[in-house]
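**Q** Need coordinates for the below:
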Amino acid sequence: MPWFSVCDVKEIPEGSFKTFTLLGKKVAVFLRKGELYAISVMCRHQGADLSRGARQGDIFTCPRHHWQYNLYTGECLSNASLSLPKYPVRVKDARIEVELGGQIYD
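**A** Below is the predicted model of the structure:
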């Protein structure tokens, strides 16, 4: 699967994120302590957009049924078997790139 260039590194300040739609998948890229993370932001319960829910620290809460997910690991705190896919992310020529085909599961 190819790498998708999503934005300039400077567009995501420390502690924040931006969302992108890549091949029909909603993906968020986060910057935390200088490290980038890319994760699906579609709730595994009913497909709600987690980026529209509440965020408290490292946790997103689904706006529909309040399932909770760790932003950086993808772990579903409400149902451990329904964690979110994480994707490889890299910086190339000051651009952030995400590879959708290389899902990472811990």
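
**Q** make it CA atoms for all contacts and neighbour counts henceforth
**A** Noted.

**Q** And the residue nearest the centre of this structure?
**A** Here the mean C-alpha position of the chain is nearest to the C-alpha of Ile39 (C-alpha atoms, centre = their mean), at a distance of 2.5 Å.

**Q** element containing that residue, please.
**A** strand 35-40 (DSSP states H and E).

**Q** And this one, please, so the two structures can be compared:
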Amino acid sequence: MAFYPLIKLHQLVDGYRASFRIAGREILLIQENGRSYLLDARCPHAGRSLAHGSCDGQILRCPAHGMGFRLSDLQCVEQPSLRLSRYPLAYDGDTLGIEL
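**A** Here you go, the predicted structure:
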């Protein structure tokens, strides 16, 4: 497995969102309520980027059609058959990243 650094821990604040293309995957890093999440960056409904979606701390909403995904399990609120993939967080000293 290779470690891909994403951000220094001191740069993470609530409301942070950034998408990264790593090993052919588009991944979204978000920080809400003091927790960091790595997930698919594209909505499975229409493939739109979630990087500019709204978030109330519990539900991430797609900016295109308003589909909501619970951060707790990444399941779609409106269409439970839709779900985002979660990626495990990896750390190297003071750097947050992903191992693939």
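
**Q** next one: the strand holding Ile39 of the first structure to chain centre, how far?
**A** 5 Å (C-alpha atoms, centre = their mean, to the nearest Å).

**Q** if we can go back for a sec, ok, for the residue nearest to the centre of the first structure, nearest residue in space, not its chain neighbours?
**A** Excluding the flanking residues, the one nearest Ile39 of the first structure by C-alpha to C-alpha, 6 or more residues apart in numbering is Lys86, at 4.3 Å.

**Q** could you measure that neighbour against Asn70 of the first structure, distance?
**A** Computed as C-alpha to C-alpha, to the nearest Å, the Lys86 of the first structure to Asn70 of the first structure distance reads 11 Å.

**Q** Strands of the first structure, start to end?
**A** Secondary structure of the first structure by DSSP state E: the strands cover 3-8, 17-22, 25-32, 35-40, 54-56, 59-61, 68-70, 86-87, 89-92, 95-99.

**Q** got these as TSV, with distance to Gly47 of the first structure columns?
**A** Formatted as TSV, the strands of the first structure follow (distance: least, C-alpha to C-alpha, whole Å):
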stretch	distance to Gly47 of the first structure
strand 3-8	22
strand 17-22	14
strand 25-32	10
strand 35-40	10
strand 54-56	16
strand 59-61	13
strand 68-70	13
strand 86-87	16
strand 89-92	23
strand 95-99	21
